[in-house]
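Peer 1: Have a look at this prediction, sequence included:
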Amino acid sequence: MPSPAMPASPEPAAPAAAASAARLPQHEPLAFQTRNGMVESVHYGSLVATAPGGRTLLSAGEPGAAFYPRSSLKPLQSVAMVRAGLDLPADLLALTAASHSGAARHLDGASRILELHGLTPAALENSTDLPYGVREREEWLRGGGKPTQLAQNCSGKHAAMAATCVINGWPVEGYLDPSHPLQKLVAETVTELTGEEPAGVSTDGCGTPLFALSLAGMARAFGRLAAAELSDGMSDGGAAAPQKPEAAVAHSMRRHPDMVAGVGRDVTELMRLLPGALAKDGFEGIQLVGLPDGRAVAVKISDGGDRARMPVTVRALEALGVDTSALAGIATAAVLGGGRPVGLLQAADFSSLSPTDAVL
């Protein structure tokens, strides 16, 4: 019985209670950690690899189940903004699709996007936070820094959203409202690129509308972006926009992977070490990779942890026949005991999975 001095916790709302009773996705073991030869931990999840057009090449778990793509949705949001007239140098366009670490070049880039369109950081409507990168956060705190909207890892996207409103004469204030013209365009673009209607809508950590989609749908979208052809007029500096917004976003991310994440981040390393790959991660154990030939991989780790995301992704790429030898440094992680390796975090063997010709 609750103490009279302490208010009783409110009962959960009916919708939340109903959601908790919903059927759980049928995830499968995708990665495991060993210590001295014994399996210590297992990470479950789902994955899919698709061919151009959406044909499934490899799958595990339940890739058709709805999930929230979190920050892996950013490249699709960037495509919507380019379609609406956003025209930025390649480094700044890459930042619009970023979950950046909060280095000086990231914060300066977000400020430049605002300044180019007559705006200040006061226009940002994202949440406040410290820099995401460990080293960047420590340096920020040593300098007396506090959580700000500019330091938050989505500030490049939010600066671009405010800028897109200026370009189109839309209200800047309230640009995160799902009924705002910008967010309506984003929703239409996401539906077109994924080839599916969202199963639900929520709000991401930064405040942006967030759509529930399938791994298969997100893989289709990344395959389309990665295979988009650049126009012949693209300059080496990336200032001249290609004909297709999809190509503009993909080109900027490939050319400036350091702006998409940052120093020491595995997404940046993957794009540097695997030429032509288009990669974006998301909170709650999500990884997307598109390949220049239109194939793509989408991974969701069920427990939301981050450590299994990249080993599983690299193993899926290997199963597709991609040469992943350059990715050895991010494909596994050593397990330490007393400061020395005693085990390994590694992906499960997907070779036992049978590719299917089904189209999801």
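Peer 2: Nice, I can see it.

Peer 1: only C-alpha atoms for contact and neighbour calcs from this point on.
Peer 2: Will do.

Peer 1: Verify the contact between P63 and M218 for me.
Peer 2: No. With contacts defined as Cα atoms under 8 Å, P63 does not count as touching M218, sitting 10.0 Å away.

Peer 1: Look at the two and report which has more neighbours.
Peer 2: Looking at P63 and M218 with other Cα atoms under 10 Å, you find the greater number of neighbours at M218, namely 31 against 28.

Peer 1: Pretty sure the more buried one sits in a helix.
Peer 2: Yes. Counting by DSSP: H, G, I helix; E, B strand; the rest coil, M218 is located in a helix.

Peer 1: In contact with it, which residues?
Peer 2: With contact taken as Cα atoms under 8 Å, 6 or more residues apart in numbering, M218 is in contact with P69, T194, L288, A298.

Peer 1: What about these, which one has the most neighbours?
Peer 2: Each of the contacts of M218 was scored for neighbours by other Cα under 10 Å, and A298 scores highest at 32 neighbours.

Peer 1: isn't that residue right next to L288, touching?
Peer 2: Yes. Contact between A298 and L288 holds when scored by Cα under 8 Å: they sit 4.6 Å apart.

Peer 1: Next, show the common contact partners of these two.
Peer 2: When Cα under 8 Å, 6+ apart defines a contact, the residues bordering A298 and L288 alike are M218, A219.

Peer 1: alright, now check it against this:
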Amino acid sequence: MKAEILVEESRAGLLENVHIGMICGVNERLETIFHVGDDHHYTYYRSAAKPIQALPVFLSDIITKYGLTREEAALFTASHRGEPYHIAALESMLKKLPVSEDELFCPCSYPLNTAPREEMIWANKGKRRLYHNCAGKHMGFVAACRELGYPVEGYWEVGHPLQQQIMLILSALSEIPVSEIVVGKDGCGVPVFAVPLKNMAATYLKLACPDLIEDPLLQKAVRDMTPAMNEYPHMVASEKFICSVLLQDQNIVAKGGAQGVYCFGLKNQRIGFALKVLNGSEEVWPTIVASILEQIEYDNKDTIARLRSLKPSVVMNDSGEAVGEVKERFSLIPAKSF
């Protein structure tokens, strides 16, 4: 495994934190065109898999059959943060879909965002499965099982037909045989998949450029899904989070996962990127992605500015004093430099 320094954080000129990792960018021929570190490092998608895991729903007619709005449909791809608009949409979906909250395998929890979590605790409200950030994904799993005639029981097991279907979809998008996909268990209890970083980047290239997908039904499902993510970016995460900021840009399909994994595809440039921060930090994603876009001379400067506002280069203390700085330390290496 070869990793390199991606970001350094310093305070009063003294190095305080170092984030190392890998980055890979691929073109439409699925060739590595940019890299930092090892582009073949096996990496779990974690929640970056959610758009792929949502595709059985979009391959079916569940959304139209049960009258879901596109805003609600975006939650199938989401790591929602438990804001009131997330909960309201999930409650609406429960009323429309043949799904009960008790069937969701994700554990009961409080929202991820501080304000709604504290409000619920102060109001003495208990944890719910619906508040778990993976609730939309699990709702999609149960709905897909019912629609496709699969048993709901055990949908979280890797041998279940739904999970096997998802693995076949992932294999097609990442262009890696099922036999070479590493399978683990995610935080919410369902299978989580690992592939080389290059193949992960290829997955997001195809989500951004579905014409590269050979299967016409899968291509149509992606064409139906990703616009919902772009139209309702706040549903995929929430305001002031990198996924929602990037998805405001209609040219980008993006989703992050736990333990420092981030993926995005650029539609017009026809490039897919995947990165892994090895210490698992999510805080430096905006810095890294902004630098990637700057280095490839991305033309939407507003997107880059929004990313920079999420993680400013100046470190401020609690009193608003400038006490340090955050600097990216990597250069994308073109493929010819391999």
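Peer 2: Received, thanks. None of the values given here were measured: they were computed from a predicted structure.

Peer 1: Please state their TM-score.
Peer 2: Comparing the two superposed chains by TM-score structural alignment, normalised by the length of the second structure, the resulting TM-score equals 0.88, with 321 aligned residues with a Cα RMSD of 2.2 Å.

Peer 1: From the contacts of M218 of the first structure, pick the one nearest P29 of the first structure.
Peer 2: Sorting the contacts of M218 of the first structure by how near they are to P29 of the first structure, with Cα to Cα, puts A298 at the top with 15.4 Å.

Peer 1: Quick one: map that closest one onto the second structure.
Peer 2: By TM-score structural alignment, A298 of the first structure lines up with A274 in the second structure.

Peer 1: list the contacts for that match?
Peer 2: If a contact means Cα under 8 Å, 6+ apart, then A274 of the second structure has I23, C24, G25, L197, K198, M200, A201, Y204, V261, Y262, C263, F264 as its contacts.

Peer 1: Filter the residues you listed by whether they're kept in the first structure.
Peer 2: When you map the contacts of A274 of the second structure onto the first structure and apply both residues aligned by TM-score structural alignment, their matches' Cα atoms under 8 Å, the shared contacts are I23, C24, G25, L197, K198, M200, A201, V261, Y262, C263, F264.

Peer 1: State the number of residues packed around the counterpart of Q152 of the first structure in the second structure.
Peer 2: For Q152 of the first structure, the aligned position in the second structure is H132, judged by TM-score structural alignment. Other residues within reach of H132 of the second structure by the criterion other Cα under 10 Å amount to 22.

Peer 1: Equivalent analysis for the one 10 residues further on, please.
Peer 2: Residues lying near V142 of the second structure (other Cα under 10 Å) number 27.

Peer 1: my read: it touches G154, true?
Peer 2: No. Contact status for V142 of the second structure versus G154: not in contact, 10.2 Å apart, counting by Cα under 8 Å.

Peer 1: just to revisit the earlier point, of the contacts of M218 of the first structure, which belong to strands?
Peer 2: Secondary-structure check on these using DSSP state E: residues within strands are L288, A298.

Peer 1: As CSV, the contacts of M218 of the first structure with distance to V249 of the first structure would be great.
Peer 2: Below are these laid out as CSV (distance: Cα to Cα, whole Å):
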residue, distance to V249 of the first structure
P69, 18
T194, 16
L288, 15
A298, 19
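
Peer 1: in the first structure, which strand has the most residues?
Peer 2: If you go by DSSP E, the first structure has its longest strand at strand 38-50.

Peer 1: can you pull the buried residues of that one?
Peer 2: Neighbour counts using 16 or more other Cα atoms under 10 Å place V42, H43, Y44, G45, S46, L47, V48, A49, T50 of strand 38-50 of the first structure among the buried residues.

Peer 1: Mind jotting down where the strands sit in the stretch 101-250 of the second structure?
Peer 2: 182-185, 191-196 (DSSP state E, counting those that start in this stretch).

Peer 1: give me the stretch of the first structure that the last one matches.
Peer 2: Mapped onto the first structure using TM-score structural alignment, strand 191-196 of the second structure spans residues 209-214.

Peer 1: who's in contact with the residue lying closest to G207 of the first structure once chain neighbours are set aside?
Peer 2: Once flanking residues are discounted, G207 of the first structure sits nearest to N126: 5.6 Å by Cα to Cα, 6 or more residues apart in numbering. Listed by Cα under 8 Å, 6+ apart, the contact set of N126 of the first structure reads Q149, Q152, C154, S155, H158, C206, G207, T208.

Peer 1: wouldn't T34 of the first structure be in contact with L345 here?
Peer 2: Yes. The pair formed by T34 of the first structure and L345 meets the contact definition of Cα under 8 Å, at 6.5 Å.

Peer 1: Which one of these two is surrounded by more residues?
Peer 2: Comparing T34 of the first structure with L345 by neighbour count (other Cα under 10 Å), the higher total belongs to L345, at 23 against 17.

Peer 1: Help me confirm that the more buried one is found in a helix?
Peer 2: No. If the criterion is three-state DSSP, then L345 of the first structure is strand and not within a helix.

Peer 1: Contacts only, for it.
Peer 2: Applying Cα under 8 Å, 6+ apart, we find L345 of the first structure in contact with A31, F32, Q33, T34, A308, T332, A333, A334, V335.

Peer 1: now the second structure: which of those residues match?
Peer 2: The contacts of L345 of the first structure retained in the second structure, by both residues aligned by TM-score structural alignment, their matches' Cα under 8 Å: A31, F32, Q33, T34, A333, A334, V335.

Peer 1: The last one reaches Q346, doesn't it?
Peer 2: Right, V335 of the first structure. No. With the criterion set as Cα under 8 Å, V335 of the first structure and Q346 do not qualify as a contacting pair; they are 10.2 Å apart.

Peer 1: overlap in contacts of those two?
Peer 2: Contact criterion Cα under 8 Å, 6+ apart; residues bridging V335 of the first structure and Q346 by contacting each: Q33.
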